[in-house]
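**Student:** Quick one, what's the 3D model for this:
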Amino acid sequence: MRTFLVLFAVCLFLAPARNGFFDERCYRLKGRCVRSCQKNEELVGLCQKSQQCCLILQPCWKS
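**Tutor:** Alright, predicted model coming up:
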């Protein structure tokens, strides 16, 4: 029972750090964390609190 309590406490303290990692990764990709992506955006990752990391689509021009 003591082992379970220790593992629970460790997971409880690591959860905010893990969520911050996802947001930081999204901002590094120059994306933004929102509930759903717009039509001109694509999903490139996940953020905390069930949000999506969206990035504006760049048109590919033919040369």
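
**Student:** from here on, contacts and neighbour counts on C-alpha atoms
**Tutor:** Will do.

**Student:** those strands in this structure, which residues are they?
**Tutor:** Remark: strands of the chain, listed N- to C-terminal, are 32-34, 41-46, 52-56; assignment by DSSP state E.

**Student:** Sequence B follows; please return its structure for comparison with A:
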Amino acid sequence: MTGSSLSPQELEQRLVEMGFVEGARVEILHEGTIRRDPIAVRVDTITIALRRSEAMAVIVE
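**Tutor:** Take a look at the predicted model:
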């Protein structure tokens, strides 16, 4: 993972705390104009802004 000051384990824990869990509905709402960063994402009913490098840690099936 590049661009994050968090270890992979810390990033995973933070994403889980924000609601990125199995079965959650994830929708990209907006991408920033400069290098498409940050990204606004809706996770179930919560809107979250993430850096693109952090969003790359989320697997959507």
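
**Student:** TM-score them against each other, please.
**Tutor:** After superposition, the two chains reach a TM-score of 0.30 (TM-score structural alignment, normalised by the length of structure 2), with 31 aligned residues with a Cα RMSD of 3.6 Å.

**Student:** what would the strands of structure 1 look like in CSV with distance to residue 26 of structure 1 and mean neighbour count?
**Tutor:** Putting these into CSV (distance: least, Cα to Cα, whole Å; neighbours: other Cα atoms under 10 Å) gives the following:
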stretch, distance to residue 26 of structure 1, mean neighbour count
strand 32-34, 7, 20
strand 41-46, 7, 17
strand 52-56, 6, 22
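
**Student:** Nearest to residue 18 of structure 1, out of these?
**Tutor:** Taking Cα to Cα as the criterion, residue 18 of structure 1 comes closest to strand 41-46 out of those, the separation being 11.8 Å.

**Student:** can you tell me the distance between the two ends of stretch 34-44 of structure 1?
**Tutor:** End-to-end distance for stretch 34-44 of structure 1: 12 Å, by Cα to Cα, to the nearest Å.

**Student:** returning to what we had before: can I get the strands of structure 1 in JSON lines with distance to residue 16 of structure 1?
**Tutor:** Rendered in JSON lines, the data for the strands of structure 1 read as follows (distance: least, Cα to Cα, whole Å):
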{"stretch": "strand 32-34", "distance to residue 16 of structure 1": "16"}
{"stretch": "strand 41-46", "distance to residue 16 of structure 1": "15"}
{"stretch": "strand 52-56", "distance to residue 16 of structure 1": "17"}
